[in-house]
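S.K.: can you look at this prediction? I've put the sequence above it.
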Amino acid sequence: MHLNVFTQCSPSPQFKGMWRLPGDRTATGYRSLDYWISRARQLEAACIDALFFADIHGVYDVYRGSWAPAVRHAVQIPSIDPALLLSAAAAATRHLGFAITYSTTYHSPYECARLFSSLDHLTGGRVGWNIVTSYLRSATANGLGEYLDHDERYERADEYVQVARALWEESWDADAVVRDAERDIFTDPDRVRQIDHEGRWFSVRGPHQCEPSPQRTPVLYQAGSSPRGIEFAARHAEVVFLTLADPASGAEPVAALR
C-alpha cells in the first residue's frame, strides 16, 4: 500500500469553511513556503509516500451565474500554482514524493515536458504528473484556450501524452551529455534527436530542451471516471483515482480498469 495525502494550494483544500476554525493555518498557510515545508517534513516523518496537489484552471462561476459565491467562500480561490512549491519542499525532505496537476487542455506538451523534467531534476526523481482534461468554461473566458467537449478533450490528451513521452523517452540518449571540457563538447548532438511529431492537435519538432532526468518520465496519475476517462487511465496512468463505497462494490471497476 502506498499512501498519498491530497491537498490544494488554497484555503480549506477539501472541507470548505475550515479556515474559520480557531487555530486553522490554511487561510494564510496555503501561500507560505514555511507552511508547505513544515507539512512536507511532517508527512515524511509519518512515512507518507507522496503529497498530491489538485488544481483547476479557471474559476467556478455557474452557481447563481456568477463567480462571486466561489470568491466569497474560498472555493478553490484564492489559489497559487503548486509547481512553484516543489523544489523548496523537496530540498527539505529526502523521500517524500510530490505530484501536481497539469492540464492537457490549456498547456502545450513541449512546455509540460520541460516543466516535469525540471521538477524531476530538482526533486531528485520524486515528481508525478496528475493528467487532467480541464472542464471549466471560465478558462476560455480568461484566454487559456478553446473550450472542448468531453470526449474531444480526451482525444487531445491521448496525443498530448504521446508527445510528452516521446520528448522524455526518445529525444536524448542516456549518455548524450558528455561534459568533455578538452574538446569543448558539453552534449554530443549525435545522441540527441528530434521527435518530428505531426498529429491532429500538435506539431512538435524537438529536440527536448532538458537532458534526461532521474525518472525521465514522471509518475503518471489520472482521475477520469467516465467511460472515456477510464479508457484513458487504463492506457496511460500508473496511479488512478477511484471513489469506491466499499471493497465489494469497488472490486468490479478496479478489475475492469486493470
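M.R.: It's in. Residues are numbered from 1 along each chain as shown.
S.K.: can we go C-alpha only for contacts and neighbour counts from here?
M.R.: OK.
S.K.: Leu167: what secondary structure?
M.R.: helix (DSSP: H, G, I helix; E, B strand; the rest coil).
S.K.: grab the nearest non-local neighbour of it.
M.R.: Distances taken as Cα to Cα, 6 or more residues apart in numbering place His208 nearest to Leu167, at 5.2 Å, with adjacent residues excluded.
S.K.: mind listing what that neighbour touches?
M.R.: Neighbour list for His208: Tyr110, Ala113, Arg114, Leu167, Trp168, Ser171, Trp172, Gln194 [criterion: Cα atoms under 8 Å, 6 or more residues apart in numbering].
S.K.: turn these into CSV, columns for distance to Glu159, secondary structure and neighbour count.
M.R.: Below are these laid out as CSV (distance: Cα to Cα, whole Å; DSSP: H, G, I helix; E, B strand; the rest coil; neighbours: other Cα atoms under 10 Å):
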residue, distance to Glu159, secondary structure, neighbour count
Tyr110, 12, helix, 19
Ala113, 13, helix, 24
Arg114, 17, helix, 18
Leu167, 13, helix, 31
Trp168, 14, helix, 24
Ser171, 17, coil, 23
Trp172, 20, strand, 27
Gln194, 17, coil, 15
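S.K.: which one of these is nearest to Tyr160?
M.R.: Tyr110 (9.2 Å; Cα to Cα).
S.K.: nearest spatial neighbour of that closest one, skipping sequence neighbours?
M.R.: Nearest non-adjacent residue to Tyr110, counting by Cα to Cα, 6+ apart: Ala164, 6.7 Å away.
S.K.: take a look at this one as well, against the first:
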Amino acid sequence: MTHHDRPLILSLFEMGSVVHLSPGTWTHPEDRRHSVDSLSFWRELGGILEQGRFDQLFLADVVGAYDNADDGLSSPVSQGYQIPALDPLVLLGALAESTKHLGLAATFSTTYEPPFTFARRLATLDALSEGRIAWNVVTSYLKNAAQNFGLHDQIQHDERYEIADEFLDVVYKLLLGSWDADAVLGDTQTGTWADPEKVRYIDHAGPRFAVRGPHLVAPTPQRLPVIFQAGSSLTGMAFAGRHAEVVFLGGNSPEAIRKNVDTIRSHAAAAGRDPDQLRFLAAAQVIVAPTEEQAHAKAAEIDRHRSDWATLQKNGRVPSLHRYPDDALVADIIRRRDPGHEVLIRGWREGQQVKDLRGAAGAGGRARNGLRVVGTGIQAADALTQWAQESGLDGFNIGNQISFGTIRDFVDLVVPVLQRRGLTRSEYTPGETLRERLLGAGPSPHSTHPSTRYLDPRNLRIPAARFDARLTPA
C-alpha cells in the first residue's frame, strides 16, 4: 500500500441502470437488476455495503444513449446498455436516508446544465446526508448527450474542460464564498435567522456563465462535497491536478497506473496544491468463492451470460477498430479525429497500438481496464494488496457482476481478510464526513485546494483568469 497508515478505500462502482459495465449479466438467473428502479434495490445494496464497512458507493451516469452504431438505438435499448438510466443525484437522496455511514458519490456533467441549480442540489444532498457526498466531475462524451441539450454535435474535448474549469469556479464561489461559515444565527431574541453581513452575491461574470448569487443553501457539513474525477486524457489529468481530491484511474497494469498517479500528483504540485491531498482508485473485477475451483466455475457461469466484447464496440463504448491494422497508432486515430477518437483519448498512452485495444483479458489476469481476480477471499485480498503496493493506489472501485451476489461474496469472503490484516476499516467513525474519511484532514477542502481562495470574500472580485495563471501547470 502507498500509505501504510491509511486503510485501503473500498468503493462500489454502480449505476442506476440495468447494465453498467457488465452487459448481458442481467440474464443470469441470480441477478436482480430487473428491480434497479425500485427503492428496495438500493436500500438492500446500501445495507450490504455498510455491513462490509465500504467507504462509498460511486454512481456512474450518462445523459445520452450509445446510439452511434449502425443500428442506432436498437442495440443499446435491446441490451439495456446504460438505458434506461436513473438520475444519480435523486438516488443519492434516497440513499442518504437509508444509510448512516456510507459515502455517496454521484456523477454529474459540467457541459450541458447551468452551475447554479446544480450547486443547490449538491449542497442539499450534503446537508441531508450530514456530509457524506462526493461529486464525480465529468464532461460527457456521447454525441447523443449533446443533441439532448440542443447541440448538433459534441463540443470538442479540450473545450469541454475549459467549460468545466469555469463551472467549478462558479460552484466554488457559491459553496464557499457566498455564505460565511458562521452566517446562520437562528437568533429568536432578535428575530435574525442569518447575518446579512455574512451572505453575499458572487457576481460571477465569465466567458460562459453569469451568476449573481447568492447561493440558496446555508453552509453544509463539508461546505464543498469531495471532488472526484476520472479523466485519463492529458487534458483530463491536468484538470484532475487542479481540482480533484479523489481520482478514478484507468490502466491495465500497476506500472501504467503508477505513471498516471505520478503525472497527476505533479500537475497538482504545479497548481500549488499539496499532492498528498489526492487519493487514487482503480477498477477491480472480483469474483470469489470458498474454493478456487468454485470461483472459476462461478466466473465461467457469469461470463456465459455476458455479452461479448463486439457488442460493446457496437454500442460505441470503444470505436469500431476492425478497419485499422494491428500496428496502427492510436495517436494517429486521435489526431485525425476519426469516429470514436473522443473515447480513445480517455485511455490513450504513448506508443499505444490498435492491437493493444482488441479483446478482453481472460480470468485471473488483467481486465480490459483494471484488475480482474477470480479465486478465494485470501487470493483476492493478496491481489488487491499487491496491485495497491505496486501502483501507488489508495483503493479500488469494485465492479458489480451479479447483483447482489458479487458484492455479497466480496463482503463475506474478502473484507474479513483485509480487516484481519489491518488493510481496511473494521468500524466507521461516527459523525465523520466523507472528506475526513478519505483524506484524513478536516471536513472542508484542504487549504491548498483552489476552492478555498473564496473563503476570503475579496477574492470573489478577482477574475478567475488571474488565479488560473498561477494554477495552470506549465
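M.R.: Thanks, I have it. Owing to the predicted nature of the structure, the values given are computational and were not obtained by experimental measurement.
S.K.: list the TM-score for the superposed pair.
M.R.: For this chain pair, the superposition-based TM-score is 0.96 by TM-score structural alignment, normalised by the length of structure 1; 257 aligned residues with a Cα RMSD of 1.3 Å.
S.K.: one step back: doesn't His107 make contact with the residue nearest to Tyr110 of structure 1?
M.R.: No: Ala164 of structure 1 is beyond contact range of His107, at 11.7 Å (criterion: Cα atoms under 8 Å).
S.K.: the two: which is more packed in?
M.R.: Set Ala164 of structure 1 next to His107 and count neighbours by other Cα atoms under 10 Å: Ala164 wins out with 22 against 13.
S.K.: so who does the equivalent of that one over in structure 2 touch?
M.R.: Using TM-score structural alignment, the equivalent of Ala164 of structure 1 in structure 2 is Val171. By Cα under 8 Å, 6+ apart, the contact list for Val171 of structure 2 reads Pro115, Phe116, Ala119.
S.K.: just confirm the first one contacts Phe167, I think it does.
M.R.: Okay, so that is Pro115 of structure 2. Yes: the criterion here is Cα under 8 Å, and Pro115 of structure 2 meets it with Phe167 at 5.8 Å.
S.K.: show me the helices in the stretch 51-200 of structure 1, by range?
M.R.: Remark: helices assigned in the stretch 51-200 of structure 1 by DSSP state H, counting those that start in this stretch are 68-73, 86-91, 109-123, 137-141, 150-170.
S.K.: which of those sits closest to Phe52 of structure 1?
M.R.: helix 86-91 (10.6 Å).
S.K.: what range in structure 2 matches the closest one?
M.R.: Against structure 2, the aligned range for helix 86-91 of structure 1 is residues 92-97 (TM-score structural alignment).
S.K.: buried residues in that stretch, which are they?
M.R.: For stretch 92-97 of structure 2, the neighbour count (16 or more other Cα atoms under 10 Å) marks Leu92, Gly93, Ala94, Leu95, Ala96 as buried.
S.K.: just give me the neighbour total for the closest residue to the second one other than its chain neighbours.
M.R.: In this case it means Gly93 of structure 2. Among residues not flanking Gly93 of structure 2 along the chain, Leu125 sits closest, at 6.2 Å (Cα to Cα, 6+ apart). Neighbour count of Leu125 of structure 2, defined by other Cα under 10 Å: 24.
S.K.: circling back to that earlier point, ok, average deviation of the match of helix 86-91 of structure 1 from structure 1?
M.R.: Once fitted to structure 1, stretch 92-97 of structure 2 is off its aligned match by 2.1 Å on average (mean Cα distance after the TM-score superposition for structure 1).
S.K.: show me how far that stretch is from its chain's centre.
M.R.: Put simply, stretch 92-97 of structure 2 sits 17 Å off its chain's centre (Cα atoms, centre = their mean, to the nearest Å).
S.K.: just stretch 107-127 of structure 1 next, same as before
M.R.: That offset, for stretch 107-127 of structure 1, works out to 9 Å (Cα atoms, centre = their mean).
S.K.: residue range for it in structure 2?
M.R.: Taking TM-score structural alignment, stretch 107-127 of structure 1 hits residues 113-133 over in structure 2.
S.K.: so which bits of that stretch are buried?
M.R.: In stretch 113-133 of structure 2, counting by 16+ other Cα under 10 Å, buried: 115-116, 118-133.
S.K.: nearest spatial neighbour of the aligned residue in structure 2 for Pro214 of structure 1, skipping sequence neighbours?
M.R.: Applying TM-score structural alignment, one finds that Pro214 of structure 1 aligns to Pro221 in structure 2. Excluding its sequence neighbours, the residue lying closest to Pro221 of structure 2 (Cα to Cα, 6+ apart) is Gly131, at 4.9 Å.
S.K.: what does Cys112 of structure 1 give?
M.R.: Leaving aside its chain neighbours, Cys112 of structure 1 sits nearest to Ala164 (7.1 Å; criterion: Cα to Cα, 6+ apart).
S.K.: Arg212 of structure 2 now?
M.R.: Distances taken as Cα to Cα, 6+ apart put Asp203 closest to Arg212 of structure 2, at 4.2 Å, once the chain neighbours are dropped.
S.K.: with Val192 of structure 1 instead?
M.R.: Of all residues not flanking Val192 of structure 1 in the chain, Trp172 sits nearest, at 4.6 Å (Cα to Cα, 6+ apart).
S.K.: ok so, going back, what sits against the aligned residue in structure 1 for the residue nearest to Arg212 of structure 2?
M.R.: In structure 1, the residue matched to Asp203 of structure 2 (TM-score structural alignment) is Asp196. Shown in contact with Asp196 of structure 1 (Cα under 8 Å, 6+ apart): Ser203, Val204, Arg205, Gly206.
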